[in-house]
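In: The following block contains a protein sequence and its predicted model.
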Amino acid sequence: MTESDRPRFRIDADRQAPSRRVRYVETNRPDDGSCTLCQLDDENPAPLETPMTQDAHDNEEDEVFAQATLLEAIENQLESGEPPAAQATLNKLTLVGYEREESLEMMALVLANEIQSMLAENRPFDAARYESLLRALPELPE
């Protein structure tokens, strides 16, 4: 095979690997327009809008899971009566006209804020700060 007959891409595959992956390795031969892969790229350009990637889908699932877990933690606090500010806050929010679900979501946001601060500052959970943020509802922390 002469240098000019040599393809621009060569196929490299590991047939012994448990998962079959084919890699196209670009050679240092300049493209003269005969590269089949390049011609396919020209015929089928990538769409302008990219569909939702797996990472975006995973992030969405993570957010739903985190929200459900935070709501479960608030329900557990209400059930156990600890901290007492949790039940007091729910009662206050219900009295001023918020629905139970909306109240629980606001309380979950406060819990998420305290957890985020705790992780960012590398400190233990601050129950006093958490209770003061709960009592400040319906004003949400920044």
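Out: Structure's in. What do you need? Numbering: from 1, shown residues only.
In: can we go C-alpha only for contacts and neighbour counts from here?
Out: OK.
In: neighbours of S103, just the number please.
Out: 20 (other CA atoms under 10 Å).
In: Could you check how far it is from D42?
Out: Distance, S103 to D42, by CA to CA, to the nearest Å: 55 Å.
In: Kindly report the same for E61.
Out: Distance of E61 to D42, computed by CA to CA: 36 Å.
In: what about the residue nearest the centre of the chain, helix or strand, and which?
Out: Central residue of the chain (CA atoms, centre = their mean): N59, 2.3 Å from the mean position. Using DSSP states H and E, N59 falls within helix 54-80.
In: What residues of the following helix or strand past that helix count as buried?
Out: Following helix 54-80 in sequence order, the next helix or strand is helix 84-95 (DSSP H and E). The neighbour-count check on helix 84-95 (16 or more other CA atoms under 10 Å) flags A85, A86, Q87, T89, L90, K92, L93 as buried.
In: Repeat that for stretch 100-120.
Out: Using 16+ other CA under 10 Å as the test for burial, stretch 100-120 gives 103-115.
In: Would you pull up how far that stretch lies from the middle of the chain?
Out: Its chain's average C-alpha position is 17 Å from that of stretch 100-120, according to CA atoms, centre = their mean, to the nearest Å.
In: then this one, side by side with the first:
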Amino acid sequence: MDENEAAQLRKAVLDAVEKQITDGEPPETAETLERLVGEGYPRNEAVLMIGHVLAVEMFGIMKEERGFDHAGYARALSRLPQLPGDSPIR
């Protein structure tokens, strides 16, 4: 994947996060944003963290040929700022 493709993919994921926030679906996305901002993270950093979780979920959907795992996605969001498979940010 070249830099242009990576930038397009990143934008698509972040756009999807913003749509989830705007639409309130799933509600955990907006709730997580509010929580992270309340904990002192800048909004853009919080959206990036949520985007990471969404990208991991999207990869799982494609790799495992399964549907969206709402419960798993909500669990991963609740663990932020700890990213899936990583240590906490900060």
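Out: Cool, the structure landed. It should be emphasised that the depicted structure is a prediction, and the values quoted were computed from it without experimental measurement.
In: In the second structure, what residue corresponds to the residue nearest to the centre of the first structure?
Out: Aligned by TM-score structural alignment, N59 of the first structure pairs with D2 of the second structure.
In: Quick check: that match vs E65 of the second structure, distance?
Out: 25 Å.
In: What of A12 of the second structure?
Out: Computed as CA to CA, the A12 of the second structure to E65 of the second structure distance reads 20 Å.
In: Please apply the same query to E3 of the second structure.
Out: Taking CA to CA, one finds E3 of the second structure at 27 Å from E65 of the second structure.
In: what does G72 of the second structure give?
Out: Separation of G72 of the second structure from E65 of the second structure (CA to CA) stands at 15 Å.
In: repeat for R43 of the second structure
Out: Remark: distance between R43 of the second structure and E65 of the second structure (CA to CA) = 32 Å.
In: Looking at A12 and E65 of the second structure, which one has more neighbours?
Out: The residue with more neighbours, out of A12 of the second structure and E65, is A12; 14 against 9, by other CA under 10 Å.
In: how about the more buried one, what's its match in the first structure?
Out: Using TM-score structural alignment, the equivalent of A12 of the second structure in the first structure is T69.
In: Same question for P26 of the second structure.
Out: Residue pairing (TM-score structural alignment): P26 of the second structure is matched to P83 of the first structure.
In: burial measure for its match, as a count.
Out: Neighbourhood size, P83 of the first structure [other CA under 10 Å]: 14.
In: my read: it touches Q77, true?
Out: Yes - between P83 of the first structure and Q77 there is a contact under CA atoms under 8 Å: 6.5 Å.
In: so which helix or strand takes in A74 of the second structure?
Out: helix 70-79.
In: in the first structure, what residues pair with that helix?
Out: So helix 70-79 of the second structure sits over residues 127-136 in the first structure, by TM-score structural alignment.
In: gap between that stretch and the chain center?
Out: Relative to its parent chain, stretch 127-136 of the first structure has a centroid offset of 27 Å by CA atoms, centre = their mean.
In: Which of the buried residues of stretch 100-120 of the first structure fall in helices?
Out: Within these, residues falling in helices by DSSP state H are 103-115.
In: measure E142 of the first structure to S117 of the first structure for me?
Out: With the distance defined as CA to CA, E142 of the first structure ends up 11 Å from S117 of the first structure.
In: Now the helix holding A74 of the second structure: buried residues?
Out: Buried residues in helix 70-79 of the second structure, defined by neighbour count with 16+ other CA under 10 Å: Y73, A74, A76, L77.
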